[in-house]
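A.B. asks: Need coordinates for the following:
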Amino acid sequence: MIQQIEFTLRAYPRGIHLITGEILNKLPQLPEAGIINLLIKHTSAALALNENADPDVRSDLRSIFDRMVPENAPYYLHTDEGPDDMPSHAKSVIVGSTLTLPVTRGRLNLGTWQGIYLCEFRDYGGARSIVATVMS
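C.D. replies: Model prediction:
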């Protein structure tokens, strides 16, 4: 059986945001066993799985991404939408737009310290659309 829903996450400021709870609240009842695929329908934000315990991890990740892919690099050609636009596209390619996660006993089967993150790379990215496909 395959279920698919689309929902919108509220707008977040630039940063790495723990959204596991928000995702779970939007999902239908999960099957006893299966897989869920999450797709973010944007090219300037990403989804990631990472540590959910220490908030310093989120801050450090933002710093790492901003250092790896700086704004206003003189070699950027795509600059019409502001200094955060091209770097946000590059960061999105690095992190990725999908997550595929196991479902066991009706719950996401994540590690003890794992959480789902919205990586918002724009200063004002706005609400973000997610497509969730549940396969059982």
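A.B. asks: Please count neighbours and contacts with C-alpha atoms only from this point.
C.D. replies: Noted.
A.B. asks: ok, and the closest non-adjacent residue to Gln3?
C.D. replies: Spatial nearest neighbour of Gln3, chain neighbours left out: Val134 (5.1 Å); criterion: C-alpha to C-alpha, 6 or more residues apart in numbering.
A.B. asks: That neighbour and Thr98, how far apart?
C.D. replies: 13 Å (C-alpha to C-alpha, to the nearest Å).
A.B. asks: Tell me the residues that contact both of these two, please.
C.D. replies: Each of Asn37 lies in contact with both Val134 and Thr98 under the rule C-alpha atoms under 8 Å, 6 or more residues apart in numbering.
A.B. asks: out of the two, which sits in the more crowded spot?
C.D. replies: Val134 (24 against 17; other C-alpha atoms under 10 Å).
A.B. asks: before we move on, the earlier item: for the residue nearest to Gln3, which residues are in contact?
C.D. replies: Counting by C-alpha under 8 Å, 6+ apart, Val134 has contacts 2-4, 30, 34-37.
A.B. asks: got it, and Glu81?
C.D. replies: Glu81 neighbours (C-alpha under 8 Å, 6+ apart): none.
A.B. asks: and Asn52, how many neighbours?
C.D. replies: 20.
A.B. asks: pretty sure it contacts Thr20?
C.D. replies: No: the pair Asn52 / Thr20 is not scored as a contact, 9.1 Å apart, by C-alpha atoms under 8 Å.
A.B. asks: want to put them side by side, so please do this one too:
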Amino acid sequence: MERMTKPLGQAFETLSVETRGPGLADQTAAIASWLARVGAQDGLLTLFIRHTSASLLIQENADPDVHTDLLEALERLAPRGRAYVHDVEGPDDMPAHIKAALTATSLAIPVKAGRMVLGTWQGIYVVEHRDRPHRREVVLHFLGTLGG
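C.D. replies: Below you'll find the predicted structure:
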């Protein structure tokens, strides 16, 4: 029996995220909405943040205490106030670079039947590591079957 397959397509978008300083900004709904808008069916979604002092995470979306504990743990790993060589942009800059290096700048998420294959308690977050608000850009790329 011959199996019919749809040709692969792709879609790109840049998501602009306004952060408020250190914290996790949930982008799950915005990304799901974009997948629906482009008609994504089955494939792979790749996310890439275009910054070196912010990052991407898939993390629990139910208990906000997880976010608090995660941010505190990252602060212990890369504290402000240490004598870093790179300090031109302020005392929060080098710790932000370290935190971004310890987390992720890109994520790959399977998409099936138009929905991200995330676990029950998983959400997609931009993590701001700098002290002040920033505008962050996340590039979205879907490769797979596209439908109407």
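A.B. asks: Please state their TM-score.
C.D. replies: Scored against TM-score structural alignment, normalised by the length of the first structure, the superposed chains reach a TM-score of 0.92; 135 aligned residues with a C-alpha RMSD of 1.4 Å.
A.B. asks: ok so, going back, quick check: the farthest pair among the contacts of Val134 of the first structure?
C.D. replies: Among the contacts of Val134 of the first structure, the pair separated by the greatest distance (C-alpha to C-alpha) is Gln4 and Gly34, at 13.3 Å.
A.B. asks: in the second structure, what residues pair with the longest helix along the first structure?
C.D. replies: Secondary structure of the first structure read by DSSP state H shows that its longest helix is helix 55-68. Mapped onto the second structure using TM-score structural alignment, helix 55-68 of the first structure spans residues 64-77.
A.B. asks: Pull out the buried residues from that stretch.
C.D. replies: Using 16 or more other C-alpha atoms under 10 Å as the test for burial, stretch 64-77 of the second structure gives 67, 71, 74-75.
A.B. asks: for stretch 33-53 of the second structure, same thing?
C.D. replies: Here stretch 33-53 of the second structure shows 34-35, 38-49, 52-53 as buried, counting by 16+ other C-alpha under 10 Å.
A.B. asks: picking that back up, dump the buried residues of stretch 64-77 of the second structure into TSV; add distance to Gly90 of the second structure as well.
C.D. replies: As requested, the buried residues of stretch 64-77 of the second structure are arranged in TSV below (distance: C-alpha to C-alpha, whole Å):
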residue	distance to Gly90 of the second structure
His67	24
Leu71	19
Leu74	18
Glu75	16
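A.B. asks: among these, which two are most distant?
C.D. replies: His67 and Glu75 (12.2 Å).
A.B. asks: List the residues that contact the residue most central in space within the second structure.
C.D. replies: Centroid-nearest residue in the second structure: Leu56, 3.1 Å away (criterion: C-alpha atoms, centre = their mean). By C-alpha under 8 Å, 6+ apart, the residues touching Leu56 of the second structure are 48-49, 103-107, 124-127.
A.B. asks: That one and Thr120 of the second structure: what is the separation?
C.D. replies: For Leu56 of the second structure relative to Thr120 of the second structure (C-alpha to C-alpha), the value is 18 Å.
A.B. asks: what does Thr105 of the second structure give?
C.D. replies: Counting by C-alpha to C-alpha, the gap from Thr105 of the second structure to Thr120 of the second structure is 23 Å.
A.B. asks: which one of these two has more residues nearby?
C.D. replies: Shown here are Thr105 of the second structure and Thr120; by other C-alpha under 10 Å, Thr105 has more neighbours (20 against 9).
A.B. asks: Pretty sure that one sits against Ile49.
C.D. replies: Yes: with contact defined as C-alpha under 8 Å, Thr105 of the second structure reaches Ile49; the gap is 5.4 Å.
A.B. asks: Quick check: neighbours shared by the two?
C.D. replies: Residues touching both Thr105 of the second structure and Ile49 by C-alpha under 8 Å, 6+ apart: 55-56.
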